[in-house]
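Asks: Sequence first, then the predicted structure, then my questions.
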Amino acid sequence: MTRTRTRTFRPRSATAVALALAGGLVLAACGSGGTGGSGGSAGTAGTSTHTMDTAMGRVKVPDHPRRVVVLDTAELDSAITLGVRPVGSTHADVKSGFLDYLPRDKVAGIKDVGAMLSPDLEAIAALKPDLILTSKIRHGDKYQQLSAIAPTVMTESTGYPWKANFQVHADALGRQAEARKVVAAYTAHTKQVVAALGGPAKAAATDVDTVRFVEGADIRIYGRKNYIGTILTDLGVGRPAVVDKAKDGFSYDVSPERIDLANADVLFHATYGDPAKAKETQTTSSGLWKNLTAVKNGKSFAVDDQLWFQGIGYTAAGKILDELRADLAR
């Protein structure tokens, strides 16, 4: 990450914000300038800054931002993990708003700025942030509007590169030292889980599969190049051959009639949306499902979709490792 120290960071003016959002948005709540309210802002003149290389080019950000807005679940996990409470965040497509696995006291007071795929730009601007975190794959089309509100740091994608993205988030937040401690703790945690499973050889001899039932889509047998796949790789557990058929390494999608391809020693499955519409009900009541090795041996475990597939960060990973240890060591 290229970092160039500079000085005199100045917030975006209300005029710049209005120009960027012209096309229908009226920023009535922007006030006169981008400095913070009574709580102060790291975006005041004279605050030191550094320049980062991002998916959208070089961006100057404050060294210690105080009013951060995050626009996806991975960025929210990163901020909370690093001890930063954002002033605003989008919500996931869940009833609870922010994902349930996040500590309630850590997300209390965070302003909801809309759905993840359609953030409310007026609400974001009204918070007068000095930093916005998201990814190009989610909000690249809104970069100009967002960067007119505040310095916007985008990673290229989400999911599989979550560890590299975390380092970008830490750099943007000025929390590199905290990030090193988080990574070290995660590494130690994985070693503890492997030891609990009987060591590397025994872990590698156990084939583990992950299946996600998704409303409006086929059933996903997850490959190696996704968030949960990286955690399983870190543990060194075995994976069934089907995962190597995954498109771009992400997932191999099947109908209920092909669920036998998910056969493994241990199976973890989650559901996004209505179980009936996601074909979970149909699939798990079928003979093919009941004949899977993991199901017959009592090694099939239903897990929380929010935690295993939507969280995407070190706080989620720590909880997933605890569940893997409990279930795989049975």
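Replies: Received the coordinates, thanks.
Asks: C-alpha only now, for contacts and for neighbours.
Replies: OK.
Asks: Which helix or strand lies directly C-terminal to the longest helix along the chain?
Replies: Assignment by DSSP state H gives helix 176-196 as the longest helix of the chain. Downstream of helix 176-196, the next assigned helix or strand under DSSP states H and E is helix 200-204.
Asks: neighbouring contacts of that next one?
Replies: The contact list for helix 200-204 (CA atoms under 8 Å, 6 or more residues apart in numbering) reads Val194, Leu197, Leu235, Gly236, Val237, Gly238.
Asks: For it, buried residues please.
Replies: In terms of neighbour count (16 or more other CA atoms under 10 Å), helix 200-204 has its buried residues at Pro200, Ala203, Ala204.
Asks: ditto for stretch 234-247
Replies: Leu235, Gly236, Val237, Gly238, Arg239, Pro240, Val242, Val243, Asp244, Ala246.
Asks: ok, and here's another one to check against it:
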Amino acid sequence: MPLHSIPPRRAILRLLLAAGFGLLLSACDAPAPNAVGPAANAATGQWPRTLDTPKGPLTLQRPPLRIVSTSVTLTGTLLAIQAPVVASGGSAANSKVTDSQGFFTQWGEVAKQRGVQPLYQGEPSAEAIIAAQPDLIVMAGTGGDSALKLYEQLSQLAPTLVVNYDDKSWQELALLLGRASGREADAQAVIAGFDAEVARVKARLKLPPQPTAAMVYYENGSGANLWTPESAQGKLLQALGFTLATAPDSVKGNTSQGVRRDIVQLSGEKFAEGLRGNSIMLFNAEPAMVPRVLANPFLADNAAVRGKQVFAAGFDTFRLDYYSSRNLLARLARQFQ
């Protein structure tokens, strides 16, 4: 009988048994402890260790060797800190921000080089996650790539770390994931290198008129998602010396994406009222989008539009990780030199 016709519990049981048998066989053939490979050798710190998570304390007995990321947003940070991620969920393939595997373009080639397997595109699959034989599952607590509905099911089969990324920079995520994977030294090193790059770029920037509204503009021109100071995008701009324009309280009730704290949704009559600032930075957009924003009749009285102070940050800035953040630094250095 095909897998898709098996009742879910029976399918999970079969995959769990198969995964357990596979792990048993691999354990029989495992190399000696001093030849286990770079991921295990590089893991540091005291084990077991306990992490505070949105689902309560999570105790990890040993450094993971097979991390499965159910969040395409978090996978880039795992790759940046050299964590042993073996498989990842993906988004829709071949979009303006993803490659043929549904991975983000900024790190898709890195994932291929390291043999990261694509699990699914879009809707999370418990069967695919379990079949990857994880010893740690990483899951987003918010956002469109959250697999939180599978938490109760998956957490019974492997340690499952839930991470909220809507109020964290990629550096904060790197430290958290570094602790979970034993890659603290790698996380600290990549952050230090990036922070030094931020300082160099900041020293050379000639900023546009401030404050700046950072947003994702809707394709149909009816509104935008405005990044908040808590967002990764907002935090990076502020680190570079930008002053972030925020929405007035009168429109803040018009939010979406559940309990996310990184955006305020502006649409309809709230669009023009909520969009403040003397410059606009368009995330998830290329320069071709700028003329469309300037021509939007709803924004005719906006100060940034009147002054033609509208700029594009690039498609890959929809989700900021180490890789897309470095790309953004390079673009800003060219635009505002």
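Replies: Okay, I see it. The model shown is predicted, which means the values in this text are computed figures rather than measured ones.
Asks: ok, back up a step: columns secondary structure and distance to Lys60 of structure 1 on top of the buried residues of stretch 234-247 of structure 1, output as JSON lines?
Replies: What follows is these, written out as JSON lines (DSSP: H, G, I helix; E, B strand; the rest coil; distance: CA to CA, whole Å):
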{"residue": "Leu235", "secondary structure": "helix", "distance to Lys60 of structure 1": "37"}
{"residue": "Gly236", "secondary structure": "coil", "distance to Lys60 of structure 1": "39"}
{"residue": "Val237", "secondary structure": "coil", "distance to Lys60 of structure 1": "41"}
{"residue": "Gly238", "secondary structure": "strand", "distance to Lys60 of structure 1": "43"}
{"residue": "Arg239", "secondary structure": "coil", "distance to Lys60 of structure 1": "42"}
{"residue": "Pro240", "secondary structure": "coil", "distance to Lys60 of structure 1": "45"}
{"residue": "Val242", "secondary structure": "helix", "distance to Lys60 of structure 1": "44"}
{"residue": "Val243", "secondary structure": "helix", "distance to Lys60 of structure 1": "41"}
{"residue": "Asp244", "secondary structure": "helix", "distance to Lys60 of structure 1": "41"}
{"residue": "Ala246", "secondary structure": "coil", "distance to Lys60 of structure 1": "38"}
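Asks: wait, which of those residues is closest to Val17 of structure 1?
Replies: Using CA to CA, Ala246 is the member of those that lies nearest Val17 of structure 1, at 42.6 Å.
Asks: quick one: the aligned residue in structure 2 for Arg239 of structure 1 from Ala214 of structure 2, how far?
Replies: Here Arg239 of structure 1 is matched to Leu244 in structure 2, going by TM-score structural alignment. Using CA to CA, to the nearest Å, one gets 7 Å for the distance from Leu244 of structure 2 to Ala214 of structure 2.
Asks: Now for those two: what residues contact both?
Replies: Common contacts of Leu244 of structure 2 and Ala214 (CA under 8 Å, 6+ apart): Gly234.
Asks: those strands in the stretch 1-150 of structure 1, which residues are they?
Replies: For the stretch 1-150 of structure 1, the strands defined by DSSP state E, counting those that start in this stretch occupy 4-9, 47-54, 57-62, 68-70, 88-91, 111-115, 118-119, 131-135.
Asks: can you check the stretch 201-337 of structure 2 too?
Replies: Counting by DSSP E, counting those that start in this stretch, the segments of the stretch 201-337 of structure 2 that form strands are 212-217, 223-227, 263-267, 279-283, 310-314.
Asks: The nearest residue to Arg239 of structure 1 once chain neighbours are set aside: how many residues sit nearby?
Replies: In space, and not counting its chain neighbours, Arg239 of structure 1 is closest to Asp207: 4.6 Å by CA to CA, 6 or more residues apart in numbering. Asp207 of structure 1: 17 surrounding residues under other CA atoms under 10 Å.
Asks: for the one 3 residues further on, same thing?
Replies: The local packing of Thr210 of structure 1 (other CA under 10 Å) involves 25 other residues.
Asks: To which residue of structure 2 is it aligned?
Replies: Using TM-score structural alignment as the criterion, Thr210 of structure 1 maps onto Ala214 of structure 2.
Asks: Ser325 of structure 2: what's it in contact with?
Replies: By CA under 8 Å, 6+ apart, the contact set of Ser325 of structure 2 is Thr317.
Asks: Repeat the analysis, applying 10 Å as the threshold.
Replies: Gln106, Trp170, Phe194, Val198, Ala232, Gln233, Leu236, Asp316, Thr317, Arg319, Arg331 (CA atoms under 10 Å, 6 or more residues apart in numbering).
Asks: Would you mind measuring from the counterpart of it in structure 1 to Val208 of structure 1?
Replies: Correspondence of Ser325 of structure 2 to structure 1, assessed by TM-score structural alignment: Ala317. Distance, Ala317 of structure 1 to Val208 of structure 1, by CA to CA: 17 Å.
Asks: try Val303 of structure 1
Replies: For Val303 of structure 1, the distance to Val208 of structure 1 equals 14 Å [CA to CA].
Asks: Please identify the residue in structure 2 that aligns with Val194 of structure 1.
Replies: Alignment note (TM-score structural alignment): Val194 of structure 1 maps to Lys202 of structure 2.
Asks: how deep is that match tucked in, by neighbour count?
Replies: Neighbour count for Lys202 of structure 2, taken as other CA under 10 Å: 19.
Asks: what do you get for Arg200 of structure 2?
Replies: 14.
Asks: dump the residue contacts of it.
Replies: Phe194, Leu240, Leu329, Ala333.
Asks: rerun at 6 Å
Replies: Residues counted as contacts of Arg200 of structure 2 (CA atoms under 6 Å, 6 or more residues apart in numbering): none.
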